[in-house]
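A.B. asks: let me see the structure of the following:
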Amino acid sequence: MTSFNPGLSERSLVTLTVLFYMVTALVMVSVNKWALNTLALPWTLLWMQMVVAVFLLMVTHYTGLLKMPEIVSNTAKALIPLIAINVLGLGVNTLCLVYVDTSFYQIARGLVLPFTVLFAYVLLRQPSSKLVLVSCFTVFCGFYTGVTSEINVSHLGIFFGVISSITTSLHAIVIKKSLGAVNNSTLHLVYYNNVLSLIAVTPLIVLTGESAEISYRLSTDGFAAFHTFLIAGLVTGIFGFLVNLASFLQISKTSPTTHMIAGAVRGVIQTLLGYWAFNDIITTGRLLGIFLILGGGALYTWAKDKEMAAKDVAKPSYIPMTQQDLDGEEDDEEINGDDRKA
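C.D. replies: The predicted model follows:
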């Protein structure tokens, strides 16, 4: 299948991809909070979102708009790490949103950058510069300030937020590694991810006791108790499909760092939406925490840009004239390419 490229430059395509991700993710979080305020059934909500997403993917397949792959067992086995981190990440994200305000959600999940740098060192053997470590410390100070300044903060919500930071950090890395299993097709990876995640989430509704809660509600209050929840589930299912696609597109078109920074900017807008839509209380400590988290993220981005610029300057500037020179240039390009991927 040919890729869609409506005559846009690479920079324009990246910009539109990031904006697409941010808008869909913002709507997703806001409607999720609305649904969970109605009924605290996080795994059921996730299940509904995945059902809608798979249905929409199948509609595009049978109408000829997109071509979905057949589920192959070998490919499915290769994607088990992605499915595990995706289900865990979606679960703790939703559980975190159950226990904290929308505006505090950014702080509760504020340790994404430190964990990203940590996993880059542990899993990819990438050492970090002093400036990167300073940015990580700044982010940690923002998380600590935001958490300790709250009086009635939910410790369980913070716990889920920290686990969410870990899964978010790993998710971008795992997506990059998983693309090879589906011939670098973002669409195929989205389809596999949704179908297999739906299968994995289904038994969790029973294991967490949510199925019993649904039965009790239906027997006592009837369908009326689920009216708002089902509408919210349908809306979040549609936007969940879009944000899933946007997330994969953004990571495949940009980098884990850009994905993280876009998430941070989204967090600021999310804080303002929480204040406006859900009447969240914005304390001074909460604002300072968000400022430090975003400041640390900006410092990290600047530091990485400097490192990339230094590598570009170090590249050889002569024009190779012999076959030996050409071979040497190819070796240099391979080394520099590996450095960029690392």
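
A.B. asks: make it CA atoms for all contacts and neighbour counts henceforth
C.D. replies: Will do.

A.B. asks: just the strands from the stretch 101-250 of the chain, written as ranges.
C.D. replies: According to DSSP state E, counting those that start in this stretch, the stretch 101-250 of the chain carries no segments that qualify as strands.

A.B. asks: ok, longest helix in this protein?
C.D. replies: When the chain is parsed with DSSP state H, its longest helix is helix 284-314.

A.B. asks: by contact count, what packs against that one?
C.D. replies: Under the contact definition 3 or more C-alpha pairs under 8 Å, 6 or more residues apart in numbering; DSSP states H and E, helix 284-314 sits against helix 105-108, helix 130-148, helix 256-277.

A.B. asks: now for the ones you listed, which one comes closest to Thr15?
C.D. replies: Nearest to Thr15 among the helices and strands packed on helix 284-314 is helix 256-277; the distance by C-alpha to C-alpha comes to 10.5 Å.

A.B. asks: which of the residues in that closest one are classified as buried?
C.D. replies: Of the residues in helix 256-277, those buried under the neighbour-count criterion (16 or more other C-alpha atoms under 10 Å) are 256-264, 266-268, 270-275.

A.B. asks: ditto for stretch 152-164
C.D. replies: Judged by neighbour count using 16+ other C-alpha under 10 Å, the buried positions of stretch 152-164 are Val153, Ser154, Gly157, Ile158, Phe159, Phe160, Gly161, Val162, Ile163, Ser164.

A.B. asks: format those as CSV; extra columns: distance to Gly146.
C.D. replies: Rendered in CSV, the data for the buried residues of stretch 152-164 read as follows (distance: C-alpha to C-alpha, whole Å):
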residue, distance to Gly146
Val153, 10
Ser154, 12
Gly157, 13
Ile158, 11
Phe159, 14
Phe160, 15
Gly161, 13
Val162, 13
Ile163, 17
Ser164, 17
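
A.B. asks: quick one, what contacts Leu170?
C.D. replies: The neighbours of Leu170, taking C-alpha atoms under 8 Å, 6 or more residues apart in numbering as the test, are Ile85, Thr116, Phe119.

A.B. asks: rerun that using 6 Å as the cut-off
C.D. replies: Contact criterion C-alpha atoms under 6 Å, 6 or more residues apart in numbering gives no residues in contact with Leu170.

A.B. asks: picking that back up, just the buried residues of stretch 152-164: which are in helices?
C.D. replies: Taking DSSP H as the definition of helices, the buried residues of stretch 152-164 contribute Gly157, Ile158, Phe159, Phe160, Gly161, Val162, Ile163, Ser164.

A.B. asks: contacting residues for the first one?
C.D. replies: By C-alpha under 6 Å, 6+ apart, Gly157 lies in contact with Cys96, Tyr99, Val100.

A.B. asks: which of those residues fall within strands?
C.D. replies: The strands in this structure, assigned by DSSP state E, contain none of those.

A.B. asks: and which of those is nearest Leu249?
C.D. replies: The shortest approach to Leu249 among the contacts of Gly157 belongs to Cys96, at 25.1 Å (C-alpha to C-alpha).

A.B. asks: next, count neighbours for the closest one.
C.D. replies: For Cys96, the tally of surrounding residues (other C-alpha atoms under 10 Å) stands at 27.

A.B. asks: also this sequence, please, to line up against the first:
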Amino acid sequence: MEPAREESLLFKYAKITSVVCLYWTVSISLVFVNKTLLGGSSMGERDAPLFVTWFQCVVTTVSCLSLSCFTKVFPHVVTFPEVGSLERTKAKKVLPLTCVFVAMISMNNLSLKYMGVAFYFVGRSLTTVFNVTFTYLILGQVTSMSAILCCAVIIGGFWLGVDQENVAGSLSLLGVSFGFLSAAFVSLNAIYTKRVLPTLDGSIWVLCYYNNVMASVLFLPLIVFNGELYAAYLMVTEGSLHFWGLMVVGGFCGFAMGYVAGLQIQVTSPLTHNISGTAKACAQTVLATWWYAESKAVLWWLSNWVVLGGSLAYTYIKQLEMRATHNAPKPLQSDITGKIEEQMKG
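C.D. replies: As a prediction, the model looks like this:
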């Protein structure tokens, strides 16, 4: 191999490795920071999960505005779409997605509040199952039997994990319920995102801005109805520098996730991104059991491996199906015209 080509390959692999490590670091940091902020009893009277989620939406909104302004001043350093006031017509079309988005991040943080980080992966593992269900109910797309069998494996791993949490005495029905709802809304969010993106010229960052601006407004009445005003007041008036540092870090990590996820897809592939995300969740589980000094039974670990195997198998099967569809020979125009003429004669 030529030295120049070998150096190019080494640079490529180093870049991919760096991006994957960055994705893992940001994603795992976000989970652990949010768990600290949403830790329930450790927060005392400052127990306001929706307020914490609202603050992260505000940080994301400010980050988008800052990068947009920075792009205008230094266009050769940063490239970010122009954002500012919301267009009324576009906002109306994005609003249904924002409602799903609010439900998704609320359920996500509430599930993390009531369940341990170690069980977080299994507790929210039904996203793939909901993807298959909603794809059929909303889009009318039928899933292959092989993919459905993978979903059955995931469901089996989920129930085994719930059973083992119950045996260990650490099962939170609220946590599992919120995890179940979180998985459903994650799936719905993906479907609605595909529908809404063309409205914003396909810009995921503009969609991120619209979502977080409107979510910041929608969260305000939810905070009131959930009785979090006093807790939010205590956070604002009595929160330490360490606490607010975690709040800001959590907000920036939430914003950065959109960037690093897209970057990982860009330098690898959607399949590799999914595999990386699943492997990251597995590493996160191991790290959490060590960090919180938790001892888990063999069957508990088996549930994680069952979910992991089912998720990877599903990803691989869907990739093969997409490749087969892409490589399938397309009918010639003359063949299509001939079939139309035959139908007209008939």
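
A.B. asks: save the helices and strands packed on helix 284-314 of the first structure as a markdown table, and put in distance to Tyr191 of the first structure too.
C.D. replies: Output for these, formatted as a markdown table (distance: least, C-alpha to C-alpha, whole Å):
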| stretch | distance to Tyr191 of the first structure |
| --- | --- |
| helix 105-108 | 28 |
| helix 130-148 | 34 |
| helix 256-277 | 20 |
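
A.B. asks: for Val190 of the first structure, which of these is the nearest?
C.D. replies: In terms of C-alpha to C-alpha, the element of these nearest to Val190 of the first structure is helix 256-277, at 16.6 Å.

A.B. asks: break down the first structure into its helices, ranges please.
C.D. replies: Under the criterion DSSP H, helices of the first structure are mapped to 10-38, 42-62, 73-78, 80-99, 105-108, 112-124, 130-148, 155-178, 186-207, 210-221, 227-253, 256-277, 284-314, 323-341.

A.B. asks: most tightly packed of the ones you listed?
C.D. replies: Neighbour counts averaged per stretch over the helices of the first structure are highest for helix 105-108, at a mean of 27; criterion: mean count of other C-alpha atoms under 10 Å.

A.B. asks: pull up the aligned stretch in the second structure for that one.
C.D. replies: Across the second structure, the stretch matching helix 105-108 of the first structure (TM-score structural alignment) is residues 120-123.

A.B. asks: what does the matching stretch rub up against?
C.D. replies: Where contact means C-alpha under 6 Å, 6+ apart, the residues beyond stretch 120-123 of the second structure that reach it are Phe158, Val176, Gly179, Ala281.

A.B. asks: identify the farthest-apart pair in these.
C.D. replies: Farthest pair in these (C-alpha to C-alpha) is Val176 and Ala281. Separation: 17.0 Å.

A.B. asks: quick one: Thr337 of the second structure from Met344 of the second structure, how far?
C.D. replies: Thr337 of the second structure sits 11 Å away from Met344 of the second structure, going by C-alpha to C-alpha, to the nearest Å.

A.B. asks: how about Leu299 of the second structure?
C.D. replies: Using C-alpha to C-alpha, Leu299 of the second structure is found at 63 Å from Met344 of the second structure.

A.B. asks: do Gly156 of the second structure as well
C.D. replies: Taking C-alpha to C-alpha as the measure, Gly156 of the second structure and Met344 of the second structure are separated by 52 Å.

A.B. asks: try Ser334 of the second structure
C.D. replies: Here the distance between Ser334 of the second structure and Met344 of the second structure works out to 15 Å (C-alpha to C-alpha).

A.B. asks: do Lys280 of the second structure as well
C.D. replies: As judged by C-alpha to C-alpha, Lys280 of the second structure and Met344 of the second structure stand 56 Å apart.

A.B. asks: what of Thr237 of the second structure?
C.D. replies: According to C-alpha to C-alpha, Thr237 of the second structure and Met344 of the second structure sit 77 Å apart.

A.B. asks: which of the helices and strands packed on helix 284-314 of the first structure sits closest to Ser73 of the first structure?
C.D. replies: Of these, nearest to Ser73 of the first structure by C-alpha to C-alpha is helix 256-277, at 28.0 Å.

A.B. asks: Lys194 of the second structure pairs with which position in the first structure?
C.D. replies: With TM-score structural alignment as the criterion, Lys194 of the second structure pairs with Lys176.

A.B. asks: what's the closest non-adjacent residue to that match?
C.D. replies: Once its chain neighbours are removed from consideration, Lys176 of the first structure has its nearest residue in Ser252; the separation is 7.0 Å (C-alpha to C-alpha, 6 or more residues apart in numbering).

A.B. asks: could you find the closest non-adjacent residue to the counterpart of Val26 of the second structure in the first structure?
C.D. replies: Alignment of Val26 of the second structure against the first structure is given by TM-score structural alignment, with Thr24 as its counterpart. Counting by C-alpha to C-alpha, 6+ apart, Thr24 of the first structure lies nearest to Val243, which is 5.2 Å off, once chain neighbours are set aside.

A.B. asks: residues in contact with that neighbour?
C.D. replies: Here Val243 of the first structure is in contact with Tyr21, Thr24, Ala25 (criterion: C-alpha under 6 Å, 6+ apart).

A.B. asks: look up how far Ser185 of the first structure lies from Leu65 of the first structure.
C.D. replies: Using C-alpha to C-alpha, Leu65 of the first structure is found at 16 Å from Ser185 of the first structure.

A.B. asks: between these two, who's got more neighbours?
C.D. replies: Shown here are Leu65 of the first structure and Ser185; by other C-alpha under 10 Å, Ser185 has more neighbours (15 against 10).

A.B. asks: residue in the second structure matching that one?
C.D. replies: Superposed on the second structure with TM-score structural alignment, Ser185 of the first structure falls opposite Ser203.

A.B. asks: in contact with Leu126 of the second structure, which residues?
C.D. replies: Counting by C-alpha under 6 Å, 6+ apart, Leu126 of the second structure makes contact with Ala183.

A.B. asks: switch the cut-off to 10 Å
C.D. replies: Shown in contact with Leu126 of the second structure (C-alpha atoms under 10 Å, 6 or more residues apart in numbering): 151, 154-155, 157-158, 179-184, 186-187, 307, 311.

A.B. asks: ok, back up a step: next, the angle helix 256-277 makes with the longest helix of the first structure.
C.D. replies: Interaxial angle, helix 284-314 of the first structure versus helix 256-277 (axes from the mean of the first three to the mean of the last three C-alpha atoms, to 10 degrees): 160 degrees.
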